[in-house]
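Chemist: Sequence isn't available, so here's the structure alone:
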């Protein structure tokens, strides 16, 4: 998720010692929310049933879903 946010927002970031995502820069709430929604639509929500019950799987460099 952090890598996805970095790519979408064009910034760098990391997970800190308490497990929080830290992004470099100053961002309004809207672009971050839109990036999170985009991640959910791409990787979480099932295209067929619309439920968040599928799993993202990385095979080599491709990302696919298992329901």
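Modeler: All right, it came through fine. Just so it is clear, the model here is predicted, and its values are computed rather than measured.
Chemist: going forward, measure contacts between C-alpha atoms and count neighbours the same way
Modeler: Noted.
Chemist: Show me the strands in this structure, by range?
Modeler: Counting by DSSP state E, the chain has strands at residues 13-15, 21-23, 55-59, 62-66.
Chemist: Adding mean neighbour count as columns, could you present those strands in TSV?
Modeler: Shown next, in TSV, are those (neighbours: other C-alpha atoms under 10 Å):
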stretch	mean neighbour count
strand 13-15	13
strand 21-23	15
strand 55-59	11
strand 62-66	11
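Chemist: how much space between residue 62 and residue 29?
Modeler: Separation of residue 62 from residue 29 (C-alpha to C-alpha, to the nearest Å): 30 Å.
Chemist: Put this next to the first one:
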């Protein structure tokens, strides 16, 4: 047991989101917020899926 040992149980996934965009920032003055999932601009998702298709590690640090 350790930090984020419930990520699988919580169904934490990386996904594309409209609230991670320059347009959203221009309208709201900030990035949007997810429920803990790493969110990326939708236009980057296909490239990330291709890059990570054979496995990979996503390290997220908020310190």
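Modeler: In hand now; what should we look at? Since the structure is predicted, the reported quantities are computational estimates derived from the model, not experimental observations.
Chemist: Could you tell me the TM-score of the two chains?
Modeler: Scored against TM-score structural alignment, normalised by the length of structure 2, the superposed chains reach a TM-score of 0.28; 36 aligned residues with a C-alpha RMSD of 3.6 Å.
Chemist: Out of the strands of structure 1, the one nearest residue 36 of structure 1 is which?
Modeler: Each of these has some distance to residue 36 of structure 1 by C-alpha to C-alpha; the shortest is strand 21-23, at 12.5 Å.
Chemist: Which strands or helices does that closest one pack on?
Modeler: Under the contact criterion of 3 or more C-alpha pairs under 8 Å, 6 or more residues apart in numbering; DSSP states H and E, strand 21-23 of structure 1 touches strand 13-15.
Chemist: other SSEs contacting the strand it packs on?
Modeler: Applying 3+ C-alpha pairs under 8 Å, 6+ apart, one finds that strand 13-15 of structure 1 contacts helix 2-9, strand 21-23.
Chemist: which other residues reach that strand?
Modeler: 2, 3, 6, 21, 22, 23, 24 (C-alpha atoms under 8 Å, 6 or more residues apart in numbering).
Chemist: quick revisit: switch the strands of structure 1 over to JSON lines; also include distance to residue 33 of structure 1.
Modeler: Listed next are these as JSON lines, based on distance: least, C-alpha to C-alpha, whole Å:
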{"stretch": "strand 13-15", "distance to residue 33 of structure 1": "16"}
{"stretch": "strand 21-23", "distance to residue 33 of structure 1": "14"}
{"stretch": "strand 55-59", "distance to residue 33 of structure 1": "20"}
{"stretch": "strand 62-66", "distance to residue 33 of structure 1": "22"}
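Chemist: I appreciate the help and will end here.
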